[in-house]
Each structure stands twice: as structure tokens, then as C-alpha cells.
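Enquirer: Sequence and predicted structure are below.
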Amino acid sequence: MIYDFLQTDLAGTLILAGDGNRLRHLNFINGKHPLAVQADWRRDTSHFTSLKAQLADYFAGNRKTFDVDLLAEGTPFQMKVWSALLEIPYGRVVSYQWVARRIGRPGAVRAVGAANGRNPISIIVPCHRVIGKNGTLTGYGGGLDVKQRLIRLENPALLSGGRLNAPLPVG
């Protein structure tokens, strides 16, 4: 596994890790589930040059999508949730309930929340775009302050005081 770090003003220090061709992890160093660098991993500061540039463009408000091959690993349920997250458009938010319905498991809202929280490729697989059905911001691996900053970056009109300003979009 190849890895490197990216320092950002908006989200703090991120760790990027991949198998050489595909990104497997994009995590917050100070998040709820920090990624531990393994002894057999190799740091390469030049490997993620394109992705780092894309992330810098995103944080500057100049990029809405990413061009990177992903390889997330999880349970079949987690994979369905993470796939549904990729369908949420830039600048929009949906509820955990919307995701549960989207994957055909309308009663699995809590399980969707748990899978969302275990997303190994934050930001690119936009788990920050999922909020409570009443419009409140709920848990985020990078912290609620980072979640709020990411949502505000994508659509400044959406938030006021940690709550959604308008009715929750249905997707």
C-alpha cells in the first residue's frame, strides 16, 4: 500500500492510501476512525499528485467531481450504501432515510448511518452530504465542524447554525 498526507485548511490533515492504481482510503488523521499506517506501507510523496491537485481544486470551490479509480472494501451492505452516496449530487444533501430507501432497505436507517460512518474514502464518496431527516447535521468521521464546512463549501445557502435552511431535498 502506498500512502501520503495532505494538509488542508478546511478539513485538517488527510491520509491518502492506495494500491498503486486505485485509491482505497481517504481519511481524516484526527477523525473518529483514523487510519493507522501499517509497517509494510510505503510513503510516496509524488504518487497522489493528481488527486492532491483535484482535492485542492475542490477545497477552493473549483471542482465538483473527481477523476480517480476507487477500491473501497466493505461488506455487501456497506458497498451498497457507499455506491448510493456517489449518486448524491454536489451541493445537495439527503437523509439517511433516503439512502436506506435508495438501496431497497427502508427500515435500515441506523445500519445506513453505521455504514456511512465507516466510509473509507471520505469527501470523494460524499458521506458528508447525508444529514438527519429533520435537517440537523449528525455524526461525521471528520467531526461535525468539518461536515458543516464541506456542506457550506458546496452550497453556502443550505446551512444556518448547523441546520438546513430549506426543506430537505429528497434526492
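Expert: Thanks, I have it.

Enquirer: okay, CA-based contacts and neighbour counts for the rest of this
Expert: OK.

Enquirer: From the rest of the structure, what touches stretch 19-39?
Expert: With contacts defined as C-alpha atoms under 8 Å, 6 or more residues apart in numbering, stretch 19-39 is touched by 1-2, 11-18, 47, 68-73, 118, 120-123, 140-143.

Enquirer: ok, which stretches of the chain are helices?
Expert: For the chain, the helices defined by DSSP state H cover 49-59, 76-85, 96-102, 109-117, 144-154.

Enquirer: Show me which residues of the first one are buried.
Expert: The reference is to helix 49-59. Across helix 49-59, burial judged by 16 or more other C-alpha atoms under 10 Å covers Lys52, Gln54, Leu55, Ala56, Tyr58, Phe59.

Enquirer: Now do it against helix 144-154, angle only.
Expert: 80 degrees (axes from the mean of the first three to the mean of the last three C-alpha atoms, to 10 degrees).

Enquirer: packing partners for helix 49-59?
Expert: For helix 49-59, there is no helix or strand it packs on, judged by 3 or more C-alpha pairs under 8 Å, 6 or more residues apart in numbering; DSSP states H and E.

Enquirer: now with 10 Å?
Expert: Judged by 3 or more C-alpha pairs under 10 Å, 6 or more residues apart in numbering; DSSP states H and E, the packing partners of helix 49-59 are strand 2-8, helix 144-154.

Enquirer: Got another one to weigh against that:
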Amino acid sequence: MDTPLGVMTGLIEGNGFICELGFGEINHPSSPERPPKEVSTTRLYLGRQLFDYFHGRLRNFNLPLQPQGSVYQQKIWSLMREVKYGFTMSYKTLAEAAGDPLGSRAVGAASAANPIMILIPCHRIIGSDRALVGYRYGLDKKTKLLQLEGSIPKSQEVLTQPLPGID
């Protein structure tokens, strides 16, 4: 499906659960000619929700997810889903929330392995110094997603917004 940031491709299991979503092509076996009703329904809702998200009308996705990964990755992805629209969290803080205070790199690895982009919002995870680091599809896309969500200002806003206390 087309989005303002490029084409996104997904994989939906026969039970209607999304197991992959990313920018560009995903290598997976070809789909049957007539997918089960659950797949068609999920595909329809996914398209609508992504459209609304990219147009600023949706903050929380309500779709069935079934990402494949290790127990640790599942834990990290679950915690990522708790980071609300418009907010960010550092890799270090996420590691601490997972009970692994020295696990920033492991969180980064789990983030890099995230199979369901945007719905599992790994783009909201940033460096402890607030630097935008580590996004599989490039920092430009990460920046645009965070700008869309209002987590970081758009460059025009930086130039046009008056500083507090200055007339």
C-alpha cells in the first residue's frame, strides 16, 4: 500500500493476524488467489488505519498482531507498544523497564529485528542523549514519523515558533 513515506508491504497469516509490515518488499511465499475472509478483513482495516495514521487522525492501532521472535524480543516489542503516540523513550529506559538495566544494545537489536513497523513503534525509541539513531529504514523515515506524531518539531516550526518569553 502507498503511504507518504513510500510503499509498505505486509504479511497477514490465514488467521487474520499481521506478522510482518515494512517499507518496500517483504520476501514471503505467494498468497493464495482468494485469501481467507480474516486476511481480507485485516487487510482492509490495516489500510484504513495506516491512511488515518498518516493523515493525523489515528494515534492507536487496533489490529491483531503476531510478530515472530524470541521471548526477549517479544517482551521488548510489547513494551514498545506502551510508548504512546507523541512520546519517545530511550533504549536505556526501555531496557530498564524490561528488567535489563545494562541491555541497551539488546534493546537495539530487538528494535532492529522488529517485523511490524509503525504498529510496533520502534521509531519512538531514541538514544539517551535524545539522538535519533538506529532505524532499519533510515533516519529520514524515523524523523518524519516522529514529526508526524509531534515528538520532534518540523524544521519549519523551529524557524517560525517564537521562543517562550520573547515578544
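Expert: The structure has been received and is ready for your questions. From a predicted model like this one, the values you see are computed outputs, not experimental measurements.

Enquirer: picking up where we left off before, need the helices of the first structure in TSV with distance to His25 of the first structure, can you?
Expert: Listed next are the helices of the first structure as TSV, based on distance: least, C-alpha to C-alpha, whole Å:
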stretch	distance to His25 of the first structure
helix 49-59	12
helix 76-85	13
helix 96-102	22
helix 109-117	13
helix 144-154	18
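
Enquirer: Between the ones you listed, which shows the greatest average number of neighbours?
Expert: Sort the helices of the first structure by mean neighbour count, taking mean count of other C-alpha atoms under 10 Å, and helix 96-102 sits at the top with a mean of 21.

Enquirer: Could you give the residue range in the second structure aligned to that helix?
Expert: Using TM-score structural alignment, helix 96-102 of the first structure corresponds to residues 91-97 of the second structure.

Enquirer: Stretch 129-145 of the second structure maps to which residues in the first structure?
Expert: Mapped onto the first structure using TM-score structural alignment, stretch 129-145 of the second structure covers residues 134-150.

Enquirer: so how far does that stretch reach from one end to the other?
Expert: 19 Å (C-alpha to C-alpha, to the nearest Å).

Enquirer: Tell me how far it lies from the chain's centre.
Expert: 11 Å (C-alpha atoms, centre = their mean, to the nearest Å).

Enquirer: now do stretch 79-90 of the first structure
Expert: Using C-alpha atoms, centre = their mean, the distance from the centre of stretch 79-90 of the first structure to the centre of the chain it belongs to is 10 Å.

Enquirer: swap in stretch 29-36 of the second structure?
Expert: Between the centre of stretch 29-36 of the second structure and the centre of its chain there are 26 Å (C-alpha atoms, centre = their mean).

Enquirer: What residues sit buried inside it?
Expert: Buried residues in stretch 29-36 of the second structure, counted by 16+ other C-alpha under 10 Å: none are found.

Enquirer: follow-up on the earlier one: right, so of the helices of the first structure, which gets closest to Arg129 of the first structure?
Expert: Nearest of these to Arg129 of the first structure, taken as C-alpha to C-alpha: helix 144-154 at 6.8 Å.

Enquirer: mean shift of the closest one relative to the second structure?
Expert: In this overlay with the second structure, the average offset of helix 144-154 of the first structure from its partner residues is 0.4 Å by mean C-alpha distance after the TM-score superposition for the first structure.

Enquirer: counting contacts, what elements does that helix pack onto?
Expert: Applying 3+ C-alpha pairs under 10 Å, 6+ apart, one finds that helix 144-154 of the first structure contacts helix 49-59, strand 130-131, strand 159-160.

Enquirer: For those, could you give me JSON lines that also reports distance to Leu26 of the first structure?
Expert: Output for these, formatted as JSON lines (distance: least, C-alpha to C-alpha, whole Å):
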{"stretch": "helix 49-59", "distance to Leu26 of the first structure": "11"}
{"stretch": "strand 130-131", "distance to Leu26 of the first structure": "18"}
{"stretch": "strand 159-160", "distance to Leu26 of the first structure": "25"}
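
Enquirer: of these, which approaches Val93 of the first structure most closely?
Expert: Each of those has some distance to Val93 of the first structure by C-alpha to C-alpha; the shortest is strand 130-131, at 5.6 Å.

Enquirer: Name the residues that touch the closest one?
Expert: Applying C-alpha atoms under 10 Å, 6 or more residues apart in numbering, the contact partners of strand 130-131 of the first structure are 85, 88, 92-99, 113, 116, 136-140, 147, 151, 163-164, 168.

Enquirer: again, 8 Å this time
Expert: With C-alpha under 8 Å, 6+ apart, strand 130-131 of the first structure has contacts from Val93, Val94, Ser95, Tyr96, Leu137, Thr138.

Enquirer: Just the closest of those residues to Gly107 of the first structure, please.
Expert: Checking the contacts of strand 130-131 of the first structure against Gly107 of the first structure with C-alpha to C-alpha, the nearest one is Tyr96 at 10.6 Å.
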